[in-house]
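Novice: Okay, here's the prediction I keep looking at, along with the sequence it came from:
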Amino acid sequence: MPRWLIPLIILLVVIVAVEIYTFQAFKTISNSKFVRFLFLTASVGVYIYFFLTVLTYDRGNGQTPQFQMAMGLMLTVSIPKLIIILVLFGEDIFRWILKLISAISSGDTKPLAGRRKFISQIALGLAAIPFASFIYGIIYGKYNYKVLKYSLTFKDLPEAFDGFTITQISDIHSGSFTNKEKIKYGVDLINKQKSDIMLFTGDIVNNKADEMDNWIDVFDKLEAKEGKFSILGNHDYGDYMDWENPQDKIDNFQQVKDIHKKIGFDLLLDEHRYLEKDGQKIALLGVENWGKGFNQAGDLKRTSSGVNKEDFKILMSHDPSHWEYKVKQDPFNYHLTLSGHTHGLQMGIEIPGWLKWSPSKYVYKQWAGLYQEAGRYINVNRGFGYHAFPGRVGIWPEITVIELKKG
């Protein structure tokens, strides 16, 4: 028996069990054969589409929009079903406890009490919330661009840079895009901020340079008065797909780096640039990707070579784990670090001033937004694009505008 057959059989058994269990909720609240047929048809259709896509897609093409849609639809129908299972399972435990008490106290041998209709209604009502949210996230949420503005004060900021503005974008992931008009709208919104400089903090593609071919004429319209600068992200190295030969990967990596020049960005590869105003200057540093546990290409010391310790420094580093494990405690003192990478997992709940939650927080200590420690800041941009899941639920695509102020 092939090794892969046993896990497949187990998966199919789990799927059948989940479908039978969740079907009970529909069966309890409705006698309509049409409703039951619709539920079963939709579930089977999603499973067929998912397995056909996963089993036939060419890993050499990376994550295509079709693959992402298959993943998105699977999540859209699976998570609501988990909620239904939790509610019904809770009711089942309650029913068995009542049955056991009745049997012990009075010798009752009646069959187990049937499911209560209102419990099934509650289960379906709760499941409808993530279902509707995921549908919205796939259709509209991934284009629900938000401009987040911060004003940061530093005692040692040169006077000439008081009021200096930065627009940060991150994680374009052009290989996921399908709607050019929506992306143009996002680019126009970026330009409306009219910041002094624009900084892009990595992941311009999912895997391959040619993913950007249809979008260069959109992103080359980005504007900033004092220049545009960028770094690489973990996806830009081509590490997440199978290459026919090593040279193809090398060539692709060079082509990815060339994209930045085509859209007018100065790509910093463990390098720095000085920004000057009225005879004063600040240092802008761009490190290659460094992530905890994988792809530690970046060299912070090489990036800082030629920069003075007393200089005011802005560091671009794609993965926020770099700040947590290396940057924030470095005596060289990097005043402001700009990162991306996490996307906030593209799903979560954010109510400004009240609640900020995403499963991403269990992986990254700094996962979205602005953080401060010992007078040093990091902003983790939630990303402009999307990846893996073809949408956003509660964690919207972000354009960050930061104003530097003299303390």
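Specialist: Okay, I see it.
Novice: only C-alpha atoms for contact and neighbour calcs from this point on.
Specialist: Noted.
Novice: can you list contacts of stretch 99-108?
Specialist: Residues outside stretch 99-108 that contact it (CA atoms under 8 Å, 6 or more residues apart in numbering): 109, 112-113.
Novice: Buried residues of it, list them for me.
Specialist: The neighbour-count check on stretch 99-108 (16 or more other CA atoms under 10 Å) flags Lys99 as buried.
Novice: What of stretch 71-90?
Specialist: For stretch 71-90, the neighbour count (16+ other CA under 10 Å) marks 71-78, 80-85, 87-88 as buried.
Novice: here's the one I want to compare it with:
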Amino acid sequence: MSRFFIFLGIVYLIGAFYGFQAFRTLIKNPWLQGAYILIFLLVLGNIYFQFTGYERSQGMSSAMSLSVGVFLAFMTLGFVSGSVMLIEDVIRFFGWVLKKIVNAGSGTGMHFPERRKFVSQVALVLASIPFASLLYGMYKGKYNYRVLRYVLEFDDLPEAFNGYRITQISDIHSGSFDDAAKVKYAVNLVNEQQSDVILFTGDMVNNVASEMHPWKEVFSALQAKDGVFSVLGNHDYGDYAEWDTEDDKAANLEDLKRIQREMGFDLLLNESRYLERDGQKIALVGVENWGAGGFKKAGDLDHALSGVAADDFKVLMSHDPSHWESQVINHPWHVHLTLSGHTHGMQFGVEIPGWIKWSPVKYRYKYWAGIYKELGQYINVNRGFGYIGYPGRVGIWPEISVIELRKKRETV
């Protein structure tokens, strides 16, 4: 980990150095130039100080989370502006070399070309866009909740469930919250959807179960006619914390399970439940976390399906969408709808409905946000309720998904 921070610090300083070239080209006041350098150094020093005292068992404090956000903002400012200045330096160098070759022996064209103010202006303007966006994401974006509504049609949906409404939330990450009023507002917003059932698809905490203790009362207010159901995400197992013994780690997981029960959540651990209406039923299936790559693989889809029939209409809760791609789509049993989260949409991207949907996380996950359909089966990848790491969101806002199931009618 220390090597990673050293590398990050080097990248930060290189970006800050080249970004400073743009600043000093436009600003000649030495006091302002000194202030620019001092701010960058203070930001770097602060993040180093925060991580020096970091204890994984306690998770990230609010001060540390804020420090990470500010560091990322200034790193981006330096990196973007510095990249423009570096490109200018390359062009200046080759231009100078070319002039020396052309004017060889003439004694002209020997002076290295000066920086152009216009390029410095472009560098700082371009850098200010992500810089301001990251600061906005910390101030406003992380609690900018959006309700996204979907209507999905199925040929074999039981008639009694035509119009059945599911509200999905995911990735609460309670250890990151710093505004109780905003979180209560979001919980009330979930209840205002008046859906038939509420499904939570994992990652209740960042590292340890105790992060949820201050929020138990808030999330206990979640209510739906058919109940509130949940599954575990990769962060819920305590794998990212340091434990004195394996027994301590196991006790932490049991504490989180107990908290969910006390809040009225029905936690599905590779098992299923039936939701019934007017004598008809659909199967709600929940698996523990299963993620491709290095993520925990505790999920057992076959065991979770063992309590239902092959021809039942099935809704699967599985935290990581890579599970859908790896095991669910081609499973012998048709799973009509899978609900996942995990990606957070990387908490950064650009979404304009009908025009563009992009985030860097798309290069890691094929299914990373919203509704997808493969082989007659659907998945919704929720963008997440909370946040982790960077204490904000830019362009990819916290999401409450409302999915209405419809019986597909034959067309004449």
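Specialist: Thanks, I have it. Computed from a predicted structure; not experimentally measured.
Novice: before we move on, back to that, which of the buried residues of stretch 71-90 of the first structure fall in helices?
Specialist: Using DSSP state H, the subset of those located in helices is 71-78, 80-85, 87-88.
Novice: of all those residues, which comes closest to Gln168 of the first structure?
Specialist: Checking these against Gln168 of the first structure with CA to CA, the nearest one is Gly72 at 27.5 Å.
Novice: what residue of the second structure matches up with that closest one?
Specialist: For Gly72 of the first structure, the aligned position in the second structure is occupied by Gly69, per TM-score structural alignment.
Novice: OK, contacts around the residue positioned nearest the centre of the second structure?
Specialist: In the second structure, the centroid-proximal residue (CA atoms, centre = their mean) is His344; its distance is 2.3 Å. By CA under 8 Å, 6+ apart, His344 of the second structure lies in contact with 171, 368-369, 382-384, 387, 396.
Novice: change it to 10 Å
Specialist: Taking CA atoms under 10 Å, 6 or more residues apart in numbering, we find His344 of the second structure in contact with 170-171, 361, 368-369, 381-388, 393, 396-399.
Novice: cool, and Ala251 of the second structure?
Specialist: 209, 238, 257.
Novice: what's the spacing between it and Thr245 of the second structure?
Specialist: 10 Å (CA to CA, to the nearest Å).
Novice: related to what we said a few turns ago, just send the contacts of stretch 99-108 of the first structure back as a markdown table, with neighbour count, secondary structure and distance to Glu276 of the first structure too.
Specialist: Formatted as a markdown table, these follow (neighbours: other CA atoms under 10 Å; DSSP: H, G, I helix; E, B strand; the rest coil; distance: CA to CA, whole Å):
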| residue | neighbour count | secondary structure | distance to Glu276 of the first structure |
| --- | --- | --- | --- |
| Thr109 | 11 | coil | 86 |
| Leu112 | 12 | coil | 79 |
| Ala113 | 11 | coil | 78 |
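Novice: any chance of the residues you listed in JSON lines, with distance to Ile314 of the first structure too?
Specialist: Formatted as JSON lines, the contacts of stretch 99-108 of the first structure follow (distance: CA to CA, whole Å):
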{"residue": "Thr109", "distance to Ile314 of the first structure": "74"}
{"residue": "Leu112", "distance to Ile314 of the first structure": "66"}
{"residue": "Ala113", "distance to Ile314 of the first structure": "66"}
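Novice: Which of the residues you listed sits closest to Val218 of the first structure?
Specialist: Ala113 (62.2 Å).
Novice: check which helix or strand covers the closest residue to that closest one other than its chain neighbours.
Specialist: Among residues not flanking Ala113 of the first structure along the chain, Arg95 sits closest, at 6.5 Å (CA to CA, 6 or more residues apart in numbering). Per DSSP states H and E: Arg95 of the first structure is located in helix 65-106.
Novice: what about the helices in the stretch 201-350 of the second structure?
Specialist: 216-219, 246-262, 301-305, 321-323 (DSSP state H, counting those that start in this stretch).
Novice: can you list those helices in CSV and add distance to Leu405 of the second structure?
Specialist: Output for these, formatted as CSV (distance: least, CA to CA, whole Å):
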stretch, distance to Leu405 of the second structure
helix 216-219, 25
helix 246-262, 27
helix 301-305, 21
helix 321-323, 20
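Novice: of all those, which gets the most neighbours per residue?
Specialist: Mean neighbour count (mean count of other CA atoms under 10 Å) peaks for helix 321-323 among these, with a mean of 24.
Novice: Give me the mean deviation of that helix from the first structure.
Specialist: Averaged over the aligned pairs, helix 321-323 of the second structure sits 0.3 Å from the first structure after superposition, using mean CA distance after the TM-score superposition for the first structure.
Novice: Which elements pack onto that helix?
Specialist: Judged by 3 or more CA pairs under 10 Å, 6 or more residues apart in numbering; DSSP states H and E, helix 321-323 of the second structure is in contact with strand 337-340, strand 377-381.
Novice: if I read this right, Lys50 of the first structure contacts Met69, doesn't it?
Specialist: Quick fix: residue 50 of the first structure is Phe, not Lys. Yes: Phe50 of the first structure is in contact with Met69 according to CA atoms under 10 Å; the separation is 8.7 Å.
Novice: Going by distance to Asp156 of the first structure, which of the buried residues of stretch 71-90 of the first structure wins?
Specialist: Gly72 (47.0 Å).
Novice: List the contacts of the closest one.
Specialist: For Gly72 of the first structure, the contact set (CA under 10 Å, 6+ apart) comprises 50, 66, 78, 134-135, 137-138, 388-391.
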